[in-house]
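K.L.:
heads up, no residue letters with this:
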């Protein structure tokens, strides 16, 4: 479960990169990167679109479908529930507020396919609000390509024993 400390770390990274926010989006589990970074339960499959916006400063916002109102309950932030797509668009515009430049799991010209998780239509929708969408690749690297203390300890343990085997 994402906690306040995790969100604070994301916000700190956004400020360093001079971004107004990071918009996470998924439809039917289309973004495992979001699930990992937000520490969502991978077993909890959703069938409707959801958005989670982490602003550089302030309270995050979540947008979920009326059928799956609890989809993002493990995350902090204000919740908006939509039913028709028009309401989704309205909630998204309101949630993004005055943001001008945000990151999404998008890769210009699909140069990094691993990152490219958001469909073109959703990118176009966000851009239609006058918002510049940039790749989240650098942010993803900060939060995904890092070892935990346990992983580092395991690596050092294995390396030590490999050295012993090689030296025999």
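P.N.:
Looks like it came in fine. Keep in mind that what you see is a predicted model, and the values were worked out from it rather than measured.

K.L.:
make it CA atoms for all contacts and neighbour counts henceforth
P.N.:
Noted.

K.L.:
are we agreed that residue 133 is in a strand?
P.N.:
Yes. The assignment for residue 133 (DSSP: H, G, I helix; E, B strand; the rest coil) places it in a strand.

K.L.:
and what about the spatially closest residue to it that is not a sequence neighbour, helix, strand or coil?
P.N.:
Nearest residue to residue 133, sequence neighbours excluded (Cα to Cα, 6 or more residues apart in numbering): residue 102, at 5.2 Å. Assigned with three-state DSSP, residue 102 falls in the strand class.

K.L.:
isn't residue 102 right next to residue 132, touching?
P.N.:
Yes. Checked against Cα atoms under 8 Å, the pair residue 102 and residue 132 is within contact range at 6.3 Å.

K.L.:
got another, please set it beside the one above:
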């Protein structure tokens, strides 16, 4: 995780922070961006807040206090759910707008991961929740030069397959045949 890059992106986006939240390893986006160990089952909720300015904050349950130990920032440990809510409210006290893995009207289901109850909880603190979609795109959907070259090669191959397939369809029609979809699929393989 590149903390400086994320904080720069948050400032550019005009949001006060990015709140990551997970329960039962449901958020693969958070796992990849934060390099979380998903081989260990997450039986308790955890939060990781990256503010646009300042030190990140971790909120973990006492049963799994190690959950975010590999990440920078201050660690807060909760036990009862009321303490979790109080600590989370305190962590977010300076924020007016935070990004989460949420998509209004579920327009981008890939990003719409955080449950409605958690969104309601954050909003109850007077914090506006906005989609992390653009941030996810920036930190997840980028290609290395090797990736880009691979995509260009794949694109060339797909173009060739399309061209050859249409030539074959035209050939069969000119020969008086009525090609069926399954025959064309077999030709493409």
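P.N.:
Sure, I can see it. Remember, it's a predicted structure, so these values are computed and weren't measured experimentally.

K.L.:
quick one on the thing from earlier: ok, residue 102 and residue 132 of structure 1, which is more surrounded?
P.N.:
More neighbours surround residue 102 than the other of residue 102 of structure 1 and residue 132, with 24 against 16 (other Cα atoms under 10 Å).

K.L.:
dump the residue contacts of the counterpart of that one in structure 2.
P.N.:
Aligned counterpart of residue 102 of structure 1 in structure 2: residue 98 (TM-score structural alignment). Residue 98 of structure 2 sits next to 15-19, 127-130 when contact means Cα atoms under 8 Å, 6 or more residues apart in numbering.

K.L.:
show me what the lengthiest helix in structure 2 is packed against.
P.N.:
If you go by DSSP state H, structure 2 has its longest helix at helix 145-174. Under the contact criterion of 3 or more Cα pairs under 8 Å, 6 or more residues apart in numbering; DSSP states H and E, helix 145-174 of structure 2 touches helix 181-188.

K.L.:
now the helix it packs on, how far from the centre of its chain.
P.N.:
Chain-centre distance of helix 181-188 of structure 2: 36 Å, with Cα atoms, centre = their mean, to the nearest Å.

K.L.:
and it with helix 145-174, angle?
P.N.:
Angle of helix 181-188 of structure 2 versus helix 145-174, following axes from the mean of the first three to the mean of the last three Cα atoms, to 10 degrees, is 130 degrees.

K.L.:
buried residues in helix 181-188 of structure 2?
P.N.:
Within helix 181-188 of structure 2, no residue is scored as buried using 16 or more other Cα atoms under 10 Å.

K.L.:
who does that helix touch, helix- and strand-wise?
P.N.:
helix 145-174.

K.L.:
swap the cut-off to 7 Å and go again
P.N.:
Contact partners of helix 181-188 of structure 2 among helices and strands, from 3 or more Cα pairs under 7 Å, 6 or more residues apart in numbering; DSSP states H and E: none.

K.L.:
translate residue 21 of structure 2 into the numbering of structure 1.
P.N.:
Matched across to structure 1, residue 21 of structure 2 falls on residue 25, judged by TM-score structural alignment.

K.L.:
tell me which residue is most central in structure 2.
P.N.:
Nearest to the geometric centre of structure 2 sits residue 29, at 3.2 Å (Cα atoms, centre = their mean).

K.L.:
what's near enough to touch residue 93 of structure 1?
P.N.:
Neighbouring residues of residue 93 of structure 1 by Cα atoms under 7 Å, 6 or more residues apart in numbering: residue 129.

K.L.:
please report how far the closest residue in space to residue 54 of structure 1 that isn't next to it in sequence lies from residue 51 of structure 1.
P.N.:
Spatial nearest neighbour of residue 54 of structure 1, chain neighbours left out: residue 60 (4.6 Å); criterion: Cα to Cα, 6+ apart. Counting by Cα to Cα, to the nearest Å, the gap from residue 60 of structure 1 to residue 51 of structure 1 is 10 Å.

K.L.:
cool, residue 14 of structure 1 as well?
P.N.:
Distance from residue 14 of structure 1 to residue 51 of structure 1, counting by Cα to Cα: 17 Å.

K.L.:
okay, and stretch 33-48 of structure 2 goes to which residues in structure 1?
P.N.:
Using TM-score structural alignment, stretch 33-48 of structure 2 lines up with residues 37-52 of structure 1.

K.L.:
rewinding a little: what's the neighbour count on the closest residue to the match of residue 21 of structure 2 other than its chain neighbours?
P.N.:
Nearest residue to residue 25 of structure 1, sequence neighbours excluded (Cα to Cα, 6+ apart): residue 51, at 4.5 Å. Using other Cα under 10 Å, the number of residues around residue 51 of structure 1 comes to 21.

K.L.:
helix or strand right after the helix or strand hosting residue 51 of structure 1?
P.N.:
Assessed by DSSP states H and E, residue 51 of structure 1 sits inside strand 50-55. Per DSSP H and E, the first helix or strand lying C-terminal to strand 50-55 of structure 1 is strand 61-65.

K.L.:
so that next one corresponds to what in structure 2?
P.N.:
Residue span in structure 2 matched to strand 61-65 of structure 1, by TM-score structural alignment: 57-61.
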